[in-house]
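kindly generate the corresponding structure for this input.
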Amino acid sequence: MPFLENISNLTPLELIINIADILLVWFVLYKLITIIKGTKAVQLLKGIFVIIIAQLITQALNLQTLGWIMQEVLNWGFLAIIIIFQPELRRALEQLGRGKLFSSSTLNEESERNRLIEAMTKSVSYMAKRRIGALVSIERETGLSEYIETGIPLNSDITSELMINLFIPNTPLHDGAVIVQKNRIAAAACYLPLSESPFISKELGTRHRAALGISEVTDAITIVVSEETGAISLTANGDLHRNLSLEDFEVKLRRIWFGEQQQNQTSSWWNWRGNKNG
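Purely as a prediction, here's the structure:
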């Protein structure tokens, strides 16, 4: 076979260089995939693959008109990719300039999840009892960068104290949404799109409409604390879960955010709270 013959003709040094070249290419591709993961670029890439598959089908079936359209789309695709992926490309260049493109970090995922859930539950409990209005949106697969840019950047660790302080009335950052990205508070005072659904109850205010609006265009989880009643609500995938108890809120947040089933378990925060009250 020509492939095997070409390999056999290589010197040991050339073989090592070629293997290193292939491994470096795969490593760069892997890092690029990790950069676009969690952004809208993932969905756009799926669309590109659909166009490529449609092009192959049109060629196989000799569909000339559709084939011409697909070919024109592919011809202009490179320019379209630069325009569509502009935020992701800019972020990649920024990370490269800061030397973070090839950095990596490890953490105890289970303990980190428990810490995040505990911080969210404690802050929501505090604000619900005192009727402090709150709106928190948590990024999942679909990126929220365009909404983060509308607010004040923070890039802070998630703590219950900070979450509560951000929503204290008459403070500079209390109006708008807090957005969580990659387990950190990315920004506060962000603007979210309002839902235009005609089926929303008229008794729901701007916070609930914004929570539904972001859930209709992304897969984000959004937490709402009503300023009027102190009721706790949660939206995800276009669904609104209203008037949740703290226990139900924690269960749903764990299940939707991390895919954990916690119906028959209690968190460390609930154990701490029970011991304190006892």
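
from now on I want contacts and neighbour counts done on CA atoms only, so please keep to that.
Noted.

what residues sit buried inside stretch 20-40?
Taking 16 or more other CA atoms under 10 Å as the basis for neighbour counts, the residues of stretch 20-40 that come out buried are 31-32, 35-40.

cool, stretch 128-144 as well?
Within stretch 128-144, the residues that qualify as buried are 128, 131-140, 142-144, counting by 16+ other CA under 10 Å.

can you give me the helices for this protein?
Assignment of helices within the chain using DSSP state H yields the ranges 2-8, 12-36, 41-61, 64-75, 77-84, 86-98, 109-129, 145-148, 160-166, 206-217, 246-258, 268-277.

of these, flag the one that's most buried.
Compared across the helices of the chain, helix 206-217 shows the largest average neighbour count, a mean of 22 (mean count of other CA atoms under 10 Å).

chain center to that one: distance?
A distance of 15 Å separates the centroid of the chain from that of helix 206-217, by CA atoms, centre = their mean, to the nearest Å.

could you name the helices and strands sitting against that helix?
Other helices and strands packing on helix 206-217, by 3 or more CA pairs under 8 Å, 6 or more residues apart in numbering; DSSP states H and E, are strand 134-138, strand 221-225, strand 232-236, strand 239-241.

would CSV of those with distance to A20 be doable?
Written out in CSV, the entries for the helices and strands packed on helix 206-217 read as follows (distance: least, CA to CA, whole Å):
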stretch, distance to A20
strand 134-138, 39
strand 221-225, 42
strand 232-236, 44
strand 239-241, 49
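
to compare against the first, here's the next sequence to fold:
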Amino acid sequence: MNYFANLTWQDTIKDIIDILIVTYIIYHLILLVRGTRAVQLLKGILFLVVIWAVSTWFDLYTLKWLMNQMFTFGVLAIFIIFQPELRRALEQLGRGKLFGRSTADEEEFGKEVSEIIKAVNYLSRRKIGALIVFERDTGLNEYTESGIPIQSVITSQLLINIFIPNTPLHDGAVIVQGRKIAAAACYLPLSENPFISKELGTRHRAAIGISEVGDAISIIVSEETGQISLAIDGQVVRDINEESLISKLYEELGPNSKPAEKRAPFWKRKEGGNNG
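As a prediction, the model looks like this:
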């Protein structure tokens, strides 16, 4: 009570700024580890903290001693376990990317879009079926675990090779997380929407299905017609042209894309192509 009684307006402003800065840092750290294995490790650490709190509350001597021993070496263990994430955070901080977007981000994303467009155009011309899923705010680790881990940079050559018929990885979806191809030959949930056109096959239904359970967007290449389609928000734009596809990728996935809670529903936005 004495603290609040002696609190001046200058102290209030200083405390508010202090809290806002810490909140901002924690928010970006959460964004940094989201969708990585660090999330599961953090859950494990939280579970250990809960056990320690219970052992302290009920004065369970042996369990409390064991928890204290674990926490004694815990700081060192955290540095070892989270080494990849810490290195990535320091690299981004050095590039000025941790708390904001840089021109390098936009250039890198532009190259990735170019590789994706090059691959889907190649597959489309030869009527080679393909399904590429892009993770956004909702994590897709459940589905990447059903496929073959790749963790590679995005290149047109790799995407084309994955979908070449009669190769081990061609059947299933490629999932892109962040700026990498996370996995191939992934199994996705099929949409059960009864209003989907009968012309659409398994790939299109899988693309729509994954967009119904989260906010992922997908590019589909039909092996029957070679048409390129885009699935998002439980809807599909069939035979989308290249200009509209590039525009949509920048809008939904680019460095300046809006968070999910600020995006208007897909069907309320102007689109290229036809709904189906």
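
TM-score for the pair, please.
For this chain pair, the superposition-based TM-score is 0.63 by TM-score structural alignment, normalised by the length of the second structure; 197 aligned residues with a CA RMSD of 3.3 Å.

okay if I get the helices of the first structure as CSV plus distance to I179 of the first structure?
Output for these, formatted as CSV (distance: least, CA to CA, whole Å):
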stretch, distance to I179 of the first structure
helix 2-8, 52
helix 12-36, 18
helix 41-61, 19
helix 64-75, 35
helix 77-84, 23
helix 86-98, 18
helix 109-129, 13
helix 145-148, 7
helix 160-166, 11
helix 206-217, 11
helix 246-258, 14
helix 268-277, 23
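
how near is R255 of the first structure to G38 of the first structure?
Between R255 of the first structure and G38 of the first structure the computed distance is 19 Å (CA to CA, to the nearest Å).

ugh, wrong one, L135 of the first structure
Distance, L135 of the first structure to G38 of the first structure, using CA to CA: 21 Å.

then L56 of the first structure?
29 Å.

same question for P193 of the first structure.
Using CA to CA, one gets 19 Å for the distance from P193 of the first structure to G38 of the first structure.

same question for Q59 of the first structure.
Summarising the geometry, the distance separating Q59 of the first structure from G38 of the first structure, computed by CA to CA, is 33 Å.

who touches stretch 226-236 of the second structure?
Applying CA atoms under 8 Å, 6 or more residues apart in numbering, the external contacts of stretch 226-236 of the second structure come out as 120, 123-129, 204, 207-209, 211-212, 215-222, 237-241, 245, 265-267, 275-276.

still on that earlier bit, mind checking which of the helices and strands packed on helix 206-217 of the first structure is nearest E88 of the first structure?
Of all those, strand 134-138 sits nearest to E88 of the first structure, with 19.1 Å by CA to CA.

what's the average distance for that closest one when superposed on the second structure?
For strand 134-138 of the first structure, the mean deviation from the second structure after alignment is 0.3 Å (mean CA distance after the TM-score superposition for the first structure).

that strand aligns to what range in the second structure?
Per TM-score structural alignment, the counterpart of strand 134-138 of the first structure in the second structure is residues 130-134.

repeat for stretch 205-215 of the first structure
Per TM-score structural alignment, the counterpart of stretch 205-215 of the first structure in the second structure is residues 201-211.

contact partners of that stretch?
Defining contact as CA under 8 Å, 6+ apart, one finds that stretch 201-211 of the second structure is touched by 130-131, 133, 188-192, 216-220, 222, 231-236.

off-centre distance for that stretch?
How far stretch 201-211 of the second structure lies from its chain's middle: 18 Å, per CA atoms, centre = their mean.

repeat for stretch 22-31 of the second structure
17 Å.

now swap in stretch 219-227 of the first structure and tell me
Stretch 219-227 of the first structure has its average C-alpha position 15 Å from the chain's average C-alpha position, going by CA atoms, centre = their mean.

measure that stretch end to end?
Using CA to CA, one end of stretch 219-227 of the first structure lies 25 Å from the other.

weed out the non-buried ones from the contacts of stretch 201-211 of the second structure.
Using 16+ other CA under 10 Å, the buried ones in the contacts of stretch 201-211 of the second structure are 130-131, 133, 188, 190-191, 216-220, 222, 231-236.

how many other residues sit next to P198 of the first structure?
By other CA atoms under 10 Å, 7 other residues sit near P198 of the first structure.

give the contact list for it.
Neighbour list for P198 of the first structure: empty [criterion: CA under 8 Å, 6+ apart].

and D15 of the second structure, how close does it get to L7 of the second structure?
Relative to L7 of the second structure, D15 of the second structure is positioned 10 Å away (criterion: CA to CA).

could you do E251 of the second structure as well?
Using CA to CA, one gets 46 Å for the distance from E251 of the second structure to L7 of the second structure.

ok, now I16 of the second structure?
For I16 of the second structure, the distance to L7 of the second structure under the criterion CA to CA works out to 13 Å.

quick revisit: mind putting the buried residues of stretch 20-40 of the first structure in TSV, distance to I48 of the first structure included?
Below are the buried residues of stretch 20-40 of the first structure laid out as TSV (distance: CA to CA, whole Å):
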residue	distance to I48 of the first structure
K31	20
L32	17
I35	18
I36	15
K37	16
G38	17
T39	15
K40	13
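
which two in the residues you listed are spaced the farthest apart?
Checking the buried residues of stretch 20-40 of the first structure against each other with CA to CA, the farthest-apart pair comes out as K31 and K40, at 16.7 Å.

number of nearby residues for L107 of the first structure?
A count of neighbours around L107 of the first structure, defined by other CA under 10 Å, yields 7.

cool, L76 of the second structure as well?
Counted with other CA under 10 Å, residues neighbouring L76 of the second structure total 10.

trace E242 of the second structure over to the first structure, please.
Across the alignment, which pairs residues by TM-score structural alignment, E242 of the second structure is matched by L246 of the first structure.

that match and S125 touch, don't they?
Yes: using CA atoms under 8 Å as the test, L246 of the first structure is close enough to S125 to be in contact (6.9 Å).

which one of the buried residues of stretch 128-144 of the first structure is nearest to T65 of the first structure?
Taking CA to CA as the measure, T65 of the first structure sits nearest to T142 out of those, at 34.0 Å.

the closest one touches T218, doesn't it?
Yes: with contacts defined as CA under 8 Å, T142 of the first structure counts as touching T218 at a distance of 5.7 Å.

ok, back up a step: the helices of the first structure: which one's closest to I200 of the first structure?
When the helices of the first structure are ranked by distance to I200 of the first structure, counting by CA to CA, first place goes to helix 206-217 at 7.9 Å.
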